[in-house]
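Participant: Just the structure for this:
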Amino acid sequence: MATDVKVPVLGESITEATIGEWLKQPGDPVKADEPIASLETDKVAVEVPSPVAGVMGAHAAKPGDTVEVGAVIAVIEEGGAAASAPAAAAKPAPAAAPAQIVAPAPAPAPAADDESGPPPLSPAVRRLVLEHGLDPSSIKGSGKDGRLTKDDVMAAVKSGAAQPAAAPATTPAPATAALPATGGRREERVRMTRLRQTIARRLKEAQDTAAMLTTFNDVDMTAVMEARAKYKDLFEKKHGVRLGFMGFFVKAACQALKDVPSVNASIDGDEIVYRDYVDVSVAVSAPNGLVVPVIRDAQDLSVAGIERTIGDFGKRAKDGTLKMDEMKGGTFTISNGGVFGSLMSTPIINPPQSAVLGLHRIEERPVVRDGQIVARPMMYLALSYDHRLIDGREAVTFLVALKNAIEDPTRLLIDL
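Facilitator: This is a model prediction of the structure:
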């Protein structure tokens, strides 16, 4: 008996997806609810679980194909090869029966090896592994079920922990089929993922629609760094999450947005929509690229609540378990390029939002304090905004309010 595997409901207004990769191949044993395929939607990657236990049957679509919600993409043979062996043995065997019985016997062995072996690699991770010539089995995966992520591979490259891939022990190919060992010029064409296509389209729409401008400021991180160093152990012990910088910036941004409401507003036709709440979109890294989940009603959360929410988003982004609804409806975005080493950037707004705050790396720079040149841990801030709605005066006022709150965190407690 075969059971159809269908594309699940993907969220409101999402009617189709793209096959990202097959996690199980025909003949592989599968367990009930075990992921067998990865689908890419406009915003997230979604895993398709097996509805029953059995053996993977034929694929009805290949990676890169677009499939609609409810479409059959594969079948699961219940019992599969395991059930067919006794049946074959029960039938009267002709003279060649021993050979017929022995022939399929090795088939389950590779399947068992596949199940207990390393999890499959995503296309992006596979490219990185090949580019750097690494053995993926020597890298510890942090993703779901121990899968490798792009961050795992890059961390292994930087630390030198990964082993080089072993040379394949195969018969040498004919000389005419061999690629040049050195000096070759090769190109690779890889189809853009649905997520990357959506990102490209929306960013271009933002440039075409909004009158974008970026205003810069810098902030002395001394006070926040001292507070973090002093309280991080107690904070983690009490709240179960590490104290980072984003909690301070989200809290300070909420306070500054209250003082400059146009930065939290949006344009709808010929009307301006002002809000008395702040839903902060926070860019976090996922295996397939950056995703932007939303912290709802951030203005009502404590620093601990903000850090817990961000920590949960980061973990589930790596596992690929973020939900569609968690990435909709933000009113203001904070993007921290500093974690990748960025010194300065001009971030692009995420329509229909009207502004995005870019954070960057912290580095010691000479500044003047009380007539003396001293070294201070400084960070550049960048606010990109829609000039149709936000004037330069309002953008600068917002950045100054944010700067004051970060340089003197007491202001966050007494609402200054």
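Participant: From here on, just use CA atoms for contacts and neighbour counts.
Facilitator: Noted.
Participant: I'd like the distance between the spatially closest residue to Phe249 that is not a sequence neighbour and Gln255.
Facilitator: Nearest non-adjacent residue to Phe249, counting by C-alpha to C-alpha, 6 or more residues apart in numbering: Ile406, 7.2 Å away. Counting by C-alpha to C-alpha, to the nearest Å, the gap from Ile406 to Gln255 is 11 Å.
Participant: let's see this one next to it:
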Amino acid sequence: MYEVAVPRLNGNDDTCRLIEWTVPHGGKVDEKDPIAVVETSKAASEIYGDGDGILHHAVPVGAECRVGQIIGYVFADEQELQEFLAAWPEEAVAPVAGTAGPGPDRADYTLTGPARRLSEEAGLTDEQLRSLGKRIIREADLEPLIRAAVPDRGTALPPRQRAIARQVSRTHQTVPDAFVAVKVACDALLDRLRVLNAEHQQTMGLPEAVIKLLAGLKPAFPAFFSHLSDGEHLSAPGTGVDIGVTVDVGTGLFVPVVKDAQALTVNEVADLLMEFRIKALRDSFHEDDLSGGQLSVSLNTDPGVLVAVPIILAPQVAMVSLAAVQTELVLEEGTVVERRHFTAGLAYDHRAVNGREAVDFLTALKTAVETPQEAGL
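Facilitator: Reported below is the predicted structural model:
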């Protein structure tokens, strides 16, 4: 059994309203699907479970809920549910039913955040939105309205691709970005990873190691882990090191965040990246998985990729790119030997970082990769 609690959805609201149970009382929970929808002052957000099971509602639709409040329980099977009910007073776990209406001062529909943005971009009217007949309107629900408005404009981009397009467009419009890249020898790092993989019986590669090594650079280069929200003031978004990493397994591009990377071992980072890939396959990321990044890493490690120029995820000020490992022949003391290397790139916001600092940052990363044990790996 696990508890379903209200997460903190933004920095402004300590409470929210439960506006929909998307899984009925006693219904089956699938971890990749939302359990409930809550509404804050900003938008509606979906709440997901941490695993499959049977859902027990603990609060009714329409209830005001505080952050951290338990609103339901998910049980592994019917036996566990009955044991739980038998052990608690009836009034503490009594099923709740029914649906609270919108009330006299509330709209009869609610837009999720992405749906609200798309609705505003498309110029949809209140009458059109009401015509959908939905209490909760999600981005995908707006497709019929948009197609009807402009029926001959072709196939619409999927919602997630439109979100990526908006991010890229904002970056190009607002961020004066620059780019620099360095060649990084990686024989020592790959040899070290082979030893660690044998010790832990695990598969750890270049992305996991670079994320861990990047975390160690924050004390010397704090600006690269900062946010530039208004174009003039840098702010530190956290005391730890939270590093975003691109994940694309064919279901769309996600940038989940490795939280407190400085406190993790490289094998723990590997476990987390595997978890991210599984969530990407199931399309089951939670909002918290994708928020809070200070610096991000763009993985472009398919064979043959020489260099990649990433997009800065504002308000972050930098994004590192990793290209594929290449092999070259070099002459050492009269002998031809093979050496491996990759290209590390850095896109940076020129308002916050200058070229000399960018080169120093990449040089520090290069040194850490080429001397992994001295860097603490």
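Participant: Can you give me the TM-score here?
Facilitator: Superposed pair, TM-score by TM-score structural alignment, normalised by the length of the second structure: 0.60. Supporting alignment: 260 aligned residues with a C-alpha RMSD of 3.8 Å.
Participant: hmm, back to that, of Ile406 and Gln255 of the first structure, which one has the most company?
Facilitator: Ile406 (25 against 21; other C-alpha atoms under 10 Å).
Participant: how near is the more buried one to Leu10 of the first structure?
Facilitator: 40 Å.
Participant: can you check Glu205 of the first structure too?
Facilitator: Applying C-alpha to C-alpha to Glu205 of the first structure and Leu10 of the first structure gives a distance of 24 Å.
Participant: Please go through the second structure and pick out the longest strand.
Facilitator: For the second structure, the strand that runs over the most residues, judged by DSSP state E, is strand 335-349.
Participant: average offset between that strand and the first structure?
Facilitator: Here the mean offset of strand 335-349 of the second structure against the first structure after fitting is 1.7 Å, by mean C-alpha distance after the TM-score superposition for the first structure.
Participant: now the following helix or strand past that strand: which residue numbers in the first structure?
Facilitator: Counting by DSSP states H and E, the next helix or strand C-terminal to strand 335-349 of the second structure is helix 355-370. The counterpart of helix 355-370 of the second structure in the first structure, using TM-score structural alignment, spans residues 392-407.
Participant: average gap between the matching stretch and the second structure?
Facilitator: Stretch 392-407 of the first structure sits 0.8 Å off on average (mean C-alpha distance after the TM-score superposition for the first structure).
Participant: in that stretch, what counts as buried?
Facilitator: For stretch 392-407 of the first structure, burial by neighbour count (16 or more other C-alpha atoms under 10 Å) applies to Glu394, Ala395, Phe398, Leu399, Val400, Ala401, Leu402, Lys403, Asn404, Ala405, Ile406, Glu407.
Participant: Where does the residue lying closest to Gly80 of the first structure once chain neighbours are set aside fall, secondary structure wise?
Facilitator: Leaving aside its chain neighbours, Gly80 of the first structure sits nearest to Val55 (5.0 Å; criterion: C-alpha to C-alpha, 6+ apart). Val55 of the first structure belongs to strand 54-59 when elements are defined using DSSP H and E.
Participant: now that strand, how far from the chain's geometric center?
Facilitator: 29 Å (C-alpha atoms, centre = their mean, to the nearest Å).
Participant: Return the list of helices and strands in contact with that strand.
Facilitator: strand 29-30, strand 72-77, helix 80-90 (3 or more C-alpha pairs under 8 Å, 6 or more residues apart in numbering; DSSP states H and E).
Participant: now with 7 Å?
Facilitator: strand 29-30, strand 72-77 (3 or more C-alpha pairs under 7 Å, 6 or more residues apart in numbering; DSSP states H and E).
Participant: Find the residue at the geometric middle of the first structure.
Facilitator: In the first structure, the centroid-proximal residue (C-alpha atoms, centre = their mean) is Ala286; its distance is 1.6 Å.
Participant: Lys315 is in contact with that one, correct?
Facilitator: No: using C-alpha atoms under 7 Å, Ala286 of the first structure is not in contact with Lys315, being 9.1 Å away.
Participant: quick one: what's aligned to Val247 of the second structure in the first structure?
Facilitator: So Val247 of the second structure corresponds to Val284, using TM-score structural alignment.
Participant: what number of residues lie near Ile348 of the first structure?
Facilitator: For Ile348 of the first structure, using other C-alpha under 10 Å, the count is 26.
Participant: sec struct for it, please.
Facilitator: For Ile348 of the first structure, the assignment made with DSSP: H, G, I helix; E, B strand; the rest coil gives coil.
Participant: still on that earlier bit, can you tell me which of the helices and strands packed on strand 54-59 of the first structure is nearest to Tyr231 of the first structure?
Facilitator: strand 29-30 (47.4 Å; C-alpha to C-alpha).
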